[in-house]
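> this one's sequence-less:
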């Protein structure tokens, strides 16, 4: 579906940014986030894929049920990577505001905790024949994924594919493309 236009590889060494930046041509960017609604014991995640010019490719929400925000963050990455693979993406930058999730993915140490199966699934997805980079971004730069994660809490359980963004999300995407951060 998405073809590489140039053989340009983005840098994995970046300063922590507060605004969204597009990927290089030939790459797409997947932003993911998790959310927990403590009073209802409810968690969810969301994410979106965009091209070098900020154009929407696809998005998702997933209502998860009761879990920790760390697990919701991992579910967001797992669902987003599977969606990207299914869409034919083969050059992807995954961005999250969860330093803890990135640290866990980069760690070779697996304990008996329940989220390790998620980490293994993400590693399995990561090891497929594609180019993939993981990056950390501040929460302010991850506002679209954050909107989707919060919105997932109002959806049906399970994975919900989104081929066209909601009007409110379109405004956030526009802000991202213009380098504006809203609070």
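Now that the structure is in, tell me what you want to look at. In this text, all values refer to a predicted model and were calculated from it rather than measured experimentally.
> from here on, contacts and neighbour counts on C-alpha atoms
Will do.
> ok, the residue nearest the centre of the chain - contacts?
With distances taken as Cα atoms, centre = their mean, the residue of the chain nearest its centroid is residue 32 (2.1 Å). By Cα atoms under 8 Å, 6 or more residues apart in numbering, the contact set of residue 32 is 45-48, 73, 76-77, 80, 94-96, 142, 145-146, 149.
> helix/strand/coil for it?
strand (DSSP: H, G, I helix; E, B strand; the rest coil).
> ok, it to residue 108 distance?
Note on residue 32: its distance to residue 108, by Cα to Cα, to the nearest Å, is 22 Å.
> Going by distance to residue 177, which of the contacts of residue 32 wins?
residue 142 (12.3 Å; Cα to Cα).
> Now do that closest one against residue 72, distance only.
Taking Cα to Cα, one finds residue 142 at 15 Å from residue 72.
> here comes the other one, which I'd like you to weigh against the first:
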């Protein structure tokens, strides 16, 4: 017989947890996660922001980049798949987004992404994982073609459109958007 006695931990309040503990007759303290506000921060007028993200599903990596001007309007959007680890996929997104920004001649670029370990590796504050070393070297080389560049950690919740694109790319091999032909409602979405 399985018994739970004197459970003192706080359990996240959701339907699955309530059903589990109620079905076993276990009294626990449920907690509701306090919502936090995350939003996209506009850069100063002479900067452009590149938001990058990646995800893994069933062994396939999806990555994407959204490059926006200071008003928040997209300049380009890239999304595709790649078979690799989550960290490699996220750094790969940065590589392709930075390459596109260099090709467009963007002079001042802020690159926002997670995880923090990747930000620290790119900024030279932490040893890079060997699997990402070549990509990080390419990013370093590409950075020399931008007048000024900043790599910043950005909470996943603040990067939700990039996260969403990285997740939907599994339904196709590549997604490309032409900024000149986007429907008007797409600008507010991206």
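Structure's in. What do you need? No experiment lies behind these values; they were computed from the predicted model shown.
> before we move on, back to that, so which of the contacts of residue 32 of structure 1 are in helices?
73, 76-77, 80, 145-146, 149 (DSSP state H).
> Which strand or helix spans the equivalent of residue 36 of structure 1 over in structure 2?
Alignment note: residue 36 of structure 1 maps to residue 56 in structure 2; criterion TM-score structural alignment. Residue 56 of structure 2 belongs to strand 48-57 when assigned by DSSP states H and E.
> for that strand, which positions count as buried?
48-56 (16 or more other Cα atoms under 10 Å).
> As TSV, those with distance to residue 137 of structure 2 would be great.
Putting those into TSV (distance: Cα to Cα, whole Å) gives the following:
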residue	distance to residue 137 of structure 2
48	22
49	21
50	19
51	20
52	18
53	19
54	19
55	22
56	23
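> Can you tell me which of these is closest to residue 185 of structure 2?
residue 51 (19.7 Å).
> Correct me if wrong: that closest one contacts residue 111.
Yes: contact criterion Cα atoms under 8 Å: residue 51 of structure 2 and residue 111 qualify, at 6.0 Å.
> JSON lines for the ones in helices among the contacts of residue 32 of structure 1, including distance to residue 162 of structure 1 and neighbour count?
Shown next, in JSON lines, are those (distance: Cα to Cα, whole Å; neighbours: other Cα atoms under 10 Å):
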{"residue": "73", "distance to residue 162 of structure 1": "19", "neighbour count": "26"}
{"residue": "76", "distance to residue 162 of structure 1": "14", "neighbour count": "27"}
{"residue": "77", "distance to residue 162 of structure 1": "16", "neighbour count": "29"}
{"residue": "80", "distance to residue 162 of structure 1": "12", "neighbour count": "27"}
{"residue": "145", "distance to residue 162 of structure 1": "13", "neighbour count": "31"}
{"residue": "146", "distance to residue 162 of structure 1": "15", "neighbour count": "23"}
{"residue": "149", "distance to residue 162 of structure 1": "13", "neighbour count": "28"}
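> What does residue 123 of structure 1 correspond to in structure 2?
Checking TM-score structural alignment: residue 123 of structure 1 goes with residue 140.
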